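Peer 1: just a sequence and a predicted model for now, questions to come.
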Amino acid sequence: MRNDPEPPARPDDRTAAARTTAAAILQHVGGAANVTSVAHCMTRLRLGLADRDLVDEAGLRALPGVLGTVDDDTYQIVLGPGAVNRVTREVEALLPPPTEPDRAAELAARGAELKAEQRRRNATPGKLLLRRIANIFVPLIPALVGCGMLAGLNGLLVNLGWLPSVTPALAAIASGFMALIAVFVGLNTAKEFGGTPVLGGAVAAVVVYPGVAKVTAFGVALAPGQGGVLGALAAALLGTYVERWCRTWVPPTLDVLLTPALTVLVSGLVTLYGLMYVAGEVSAAIGTAANWLLTTTGALAGLILGGLFLPLVMLGLHQALIPIHTTLIEQSGYTVLLPVLAMAGAGQVGAALAVYVRMRHDATLRTTIKSALPAGLLGVGEPLIYGVSLPLGRPFLTACVGGAAGGAFVGFFSMLGDTVGSTAIGPSGWALFPLLAGSGGLGVTAAVYAGGLLTGYGVGFGATYFFGLTGVVPEPAAAATAPAPPPEPDAEGTAAPAG
């Protein structure tokens, strides 16, 4: 009997591999009965666990395809883009239906207790503030990306003189969300701080209402949109506290009438006669400072920002930049900071390529790099960070050197008047090209950004090849020893700019 050759890999093979990984993960987290919830973001499987003492963390990290773990509000397993979607589906399929209500309730109560304890450990004021900022702005990123790409396409068509009957429609579609982004910020702010979302949106809507032009505050007529997302955030936050105060004394029979009316009235008046003016001044200062930073000290600013962004991501401090990006996009149509920060990921890609070339005898590490590199080129840097550079140590530092060089390149051209910006936040790496905008036209802007990426790749590669691997002897399962990455925002399909 002859033996037929094995058929080539099919999508079913990936499903089978995901099913195997899912089963192994469940085994190392205490079994299916210990899992109370399942979710995922772009790179991480997020499990709610009833008893975290049952987790075999060393076993989890040793599994093929597992790049690291994070013990946060949920127990997070870093799998990388694409793989996390398939594994999540298989984990959900392997979980049995709740046939024991009493046991399920007991596990849920235990899980809630452990979750509360974990939150208390991580509840420093700084961490809570950054997490709340992320929870407000990260859900808006898909719309920012979609509208930003349409704005870029529309600008290209206008410059080329193509489809003049279509471009007004594209402009309306691309600009509609940005015109009302204050309302969405208000909704998310109220939701995050325990208020009624629609009331937060109603108060924030005052900021963008055209009729505010008839209102005078501090001797100056207000302008619709003055204060932008910062004013909307402040207005909705105030509205949340006013609402909660009202509910402490308004009789239950009148609560449905008085509380919403007083919330909108009090918060709306304070917004019109105070918050919009103050937030407008702050927003203008942010825009002025960002532009001055790059046009005056561009190379130095790019060097520092590009070099420090990966450590900022590791510490979770990059979340504080989200409202700054959004403010800049509101003011000028693009953020000048994101392309500079994206150079950090270019350095990471260059460092990974150097590791791949130097460590030719480490098949496991090279396999990790091959699977993670496409995502890194498109701006998703976690697989390379937690699977390659951090476990090795020094390559993480040389990746920062590459990011600093790329940032200095982009910043240098900003000093020459060729500002590079992004019409949306979220993507980076090659994925940022469709979102580029700047002062020098699309061709010059794309060329400067591409030059920055190439500089980051080259310097990251060279620094790692010659200085980043001295004395490094990685173990076969380097990814298993990676330090746990910090928490990331709960956002489907969203990652911090990383390449």
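Peer 2: Nice, I can see it. Residues are numbered from 1 along each chain as shown.
Peer 1: rest of the way, CA atoms for contacts and neighbours
Peer 2: Will do.
Peer 1: tell me where the stretch 301-450 of the chain has strands.
Peer 2: Under the criterion DSSP state E, counting those that start in this stretch, the stretch 301-450 of the chain contains strands at 420-422, 436-438.
Peer 1: mind putting the ones you listed into CSV with distance to Leu378 and mean neighbour count?
Peer 2: Formatted as CSV, those follow (distance: least, CA to CA, whole Å; neighbours: other CA atoms under 10 Å):
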stretch, distance to Leu378, mean neighbour count
strand 420-422, 15, 28
strand 436-438, 14, 25
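Peer 1: quick one, which of these is nearest to Tyr457?
Peer 2: strand 420-422 (18.5 Å; CA to CA).
Peer 1: returning to what we had before: tabulate the strands of the stretch 301-450 of the chain (CSV), appending distance to Glu192.
Peer 2: Formatted as CSV, the strands of the stretch 301-450 of the chain follow (distance: least, CA to CA, whole Å):
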stretch, distance to Glu192
strand 420-422, 27
strand 436-438, 31
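Peer 1: and stretch 246-257, what's buried?
Peer 2: Buried residues in stretch 246-257, counted by 16 or more other CA atoms under 10 Å: Cys246, Arg247.
Peer 1: please name whichever of the strands of the stretch 301-450 of the chain is nearest to Leu156.
Peer 2: With CA to CA as the yardstick, what comes closest out of these is strand 436-438 (10.1 Å).
Peer 1: to Val91, which of the strands of the stretch 301-450 of the chain lies closest?
Peer 2: Using CA to CA, the nearest of the strands of the stretch 301-450 of the chain to Val91 is strand 420-422, at 37.1 Å.
Peer 1: which one of the strands of the stretch 301-450 of the chain lies closest to Asp255?
Peer 2: Nearest to Asp255, of all the strands of the stretch 301-450 of the chain, is strand 420-422, at 45.3 Å by CA to CA.
Peer 1: picking up where we left off before, to Tyr465, which of the strands of the stretch 301-450 of the chain lies closest?
Peer 2: When the strands of the stretch 301-450 of the chain are compared (using CA to CA), the closest one is strand 420-422, at 29.7 Å.
Peer 1: then this one, side by side with the first:
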Amino acid sequence: MKNQELAKEILKNVGGENNINSLVHCVTRLRFKLLDNSKANKSIIEELEGVISVVESGGQFQVVIGNTVGDVYKEIIKLTNLVNDKKEINNEVKEKTSIGNKALDLISGIFAPVLSILASVSILKGLLAIVVYLNYTSTSSGTYQILHAVEDSALYFMPILIAFTAAKKFGASEFIAITLGSILVYPGIINLFNKNIIINFFGIPFKGIDYSFTFIPIVIAVFILAKLEKFLNKVMNENLKLFFMPLLCLVIMAPLTFIVIGPIATIITKTVGIVYSFIYNLSPVLVGIIVGASWQALVIGGIHWGAMPVIINNLSLYGVDTFMALAISASVGQAGAVLGVLLKTKNKNIRKAAISTIPTGLAGITEPTIYGVTLKYKTPFICATIGGAVGGAIAGYSGSAAIGYLIPGLLTLPVYFGQGFKELVIAVVTSYVLSAILSFITFKDPKVENDTEIYDNGKIEKNIDNNDKLNKRETTKTEIIESPLNGEVKELSQVSDQVFASEALGKGIAIVPSEGKLVSPVEGVVSAVFPTGHAIGIISDNGIEILMHIGFDTVSLNGKHFKLNVTQGEKVKKGDLLVEFDINKIQQEGFDITTPIVITNTNDYSNIKSINHGVVKYNDNILLVKQKLIE
């Protein structure tokens, strides 16, 4: 599915623009703050091509996309007025959230937009440190000075970057906030501060503080700015707002920040740094074990953002941060666990998923690794947790620290160059290898049931020893899914679309239709109907959730050549006509008409098998679905 179409489907299924309070994105996720979460259709979003998973955590509705999240975000912004709108939240529909969730939402909303730039320039910062150490250049050279400006400016002018994102979060004017952030790092003011000169503002003396590299003062200042703007908007004449609104805001907020907000925020900054340093110094090894073991669990819930202010605060206070050195082994451990699965499994679909997710895991983007393999099969995730804990312990012992903000992965290793770097490399390698070994030992391919023999003609013969069956507490309920199409069966792994081929949406088969009619393969209820007609979801009377997707990227036809014959919530019987479509015209438009039929709640069943090959007709048996029951 193209980014534009994916954006449209996500926007529609989160309840539309009017249900969105705010939207930001991090490296892999769209992070919605919705007015009413009940209006979001989580199950449909999870079924969209290009969506890895949906997580509701920290007061946010998080749609995990992967590496293309930035492109999807841009498409959503094009379709909406979310950037410019300052929406008032209706208290009657506003979801009640805990203080913790509100804090996480606030943190991610402010820091997520600047994550990419901070991580990028920090990598350059590490590489520069390495080339200087190896004497390839000197700090006095023009090359170094220009590149140093590139890597240092984003961190130095942190108040300006954070002013922009905080303004969007709090509903203040972005340009007034940016100007306020610029005032805090104005060279003339900083020169006075560096000379320890006591400054008087209308007789009020105060000692200057250097606010470069900081974020807490500007966050507090922009929060108060938003309140001030709201008040002035109510009392000020409309004709005066254009010029006098910015003037009054800046004249009030600048001295207030220097005299009151800044000193208080500085105390908070130092206190946070002291508390973290105290905890870390109690036992770096123990802290490393805890962080290494828990980091990916925090990532799953999206609550790892709670550590971001601490990390950036460490950088602003000390110029280095030790926390992320403890987390890198957790990320690499996930990739190691997938390697163990890859070496052990004989299932070609699992192998395909493993091969595609190892590189992203090593780079520190672990959601595809987690949702595609480790968490899906459970034991690999536990193995990665153990490897991350061991690596974290070694990293804690090394005392290694990052000289910039980063995403914990192999690509960002240069940022750790300095004290303890060699030991950190050992920690990362240990985590990777140990996770791989443990995963290789413990992983077992999904079981193949032996109580049935399945033949190419679709016939099923039972082979159950009655005496054995009587002695078992578990029995197996077997159900048959019939073909919704006339056509030729293909293995799901053979289709061109990698989302379906990797079984990310569930197990099943694909059919290349020879007739443009899709009928119901079961008795049940139509659970999802895409207006474009290209996809239908049905829940059988026994709870099997079936997705039938006619062709690939056919959503972009916007309903052209498709005719829907059912509506969502409609009761259907086997053989009822669901969709009519013109195969020739769809193919003439350049689309692959291959139609996957997948069981989206695959994890609820012990085994799902294809029981027919070659040419099938309507109502031929195509899938065997088995569910274990406790007697």
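Peer 2: Received, thanks. The model shown is predicted, which means the values in this text are computed figures rather than measured ones.
Peer 1: one step back: mind checking which of the strands of the stretch 301-450 of the first structure is nearest Gly452 of the first structure?
Peer 2: Comparison of the strands of the stretch 301-450 of the first structure against Gly452 of the first structure by CA to CA identifies strand 420-422 as nearest, at 10.5 Å.
Peer 1: packing partners of the closest one?
Peer 2: Where contact means 3 or more CA pairs under 8 Å, 6 or more residues apart in numbering; DSSP states H and E, strand 420-422 of the first structure is packed against helix 337-341, strand 436-438, helix 441-463.
Peer 1: of these, flag the one that's most buried.
Peer 2: Among these, the stretch with the highest mean neighbour count (mean count of other CA atoms under 10 Å) is helix 337-341, at a mean of 29.
Peer 1: now it: which residue numbers in the second structure?
Peer 2: Under TM-score structural alignment, helix 337-341 of the first structure corresponds to residues 323-327 of the second structure.
Peer 1: what's the mean distance for the matching stretch versus the first structure?
Peer 2: Plainly put, stretch 323-327 of the second structure ends up 1.2 Å away from its match in the first structure on average once the two are laid over each other (mean CA distance after the TM-score superposition for the first structure).
Peer 1: out of the strands of the stretch 301-450 of the first structure, nearest to Thr124 of the first structure?
Peer 2: Nearest of those (CA to CA): strand 420-422, 32.4 Å.
Peer 1: Ile176 of the second structure pairs with which position in the first structure?
Peer 2: Under the alignment (TM-score structural alignment), Ile176 of the second structure pairs with Leu199 in the first structure.
Peer 1: burial count for its match?
Peer 2: 23 (other CA atoms under 10 Å).
Peer 1: same question, Leu156 of the first structure
Peer 2: 15.
Peer 1: got it, and Gly59 of the first structure?
Peer 2: There are 14 residues near Gly59 of the first structure, going by other CA under 10 Å.
Peer 1: now name the helix or strand holding it.
Peer 2: Per DSSP states H and E, Gly59 of the first structure falls inside helix 57-61.
Peer 1: same deal with Thr36 of the first structure?
Peer 2: strand 35-40.
Peer 1: next: Glu56 of the second structure.
Peer 2: Applying DSSP H and E as the criterion places Glu56 of the second structure in strand 53-57.
Peer 1: between strand 53-57 and the helix or strand just after that strand, find me the angle.
Peer 2: Per DSSP H and E, the first helix or strand lying C-terminal to strand 53-57 of the second structure is strand 60-64. If you take axes from the mean of the first three to the mean of the last three CA atoms, to 10 degrees, strand 60-64 of the second structure sits at 160 degrees to strand 53-57.
Peer 1: what's the mean distance for strand 60-64 of the second structure versus the first structure?
Peer 2: Mean deviation for strand 60-64 of the second structure: 7.5 Å (mean CA distance after the TM-score superposition for the first structure).
Peer 1: which strands and helices sit next to that strand?
Peer 2: Counting by 3+ CA pairs under 8 Å, 6+ apart, strand 60-64 of the second structure packs on strand 29-34, strand 53-57.
Peer 1: other residues contacting the last one?
Peer 2: To tie it back to what came earlier, the one meant is strand 53-57 of the second structure. Residues outside strand 53-57 of the second structure that contact it (CA atoms under 8 Å, 6 or more residues apart in numbering) are 42, 45-46, 61-65, 101, 300-303, 371.
Peer 1: could you redo the last one with a cut-off of 10 Å?
Peer 2: The list of residues contacting strand 53-57 of the second structure from outside it, by CA atoms under 10 Å, 6 or more residues apart in numbering, reads 29-32, 37, 42-43, 45-47, 61-66, 101, 104-105, 300-303, 367-368, 371-372, 504-505.
Peer 1: the spatially closest residue to Gln334 of the second structure that is not a sequence neighbour: how many residues sit nearby?
Peer 2: Closest residue to Gln334 of the second structure apart from its sequence neighbours, by CA to CA, 6 or more residues apart in numbering: Ala384 at 5.0 Å. A count of nearby residues for Ala384 of the second structure, using other CA under 10 Å, gives 34.
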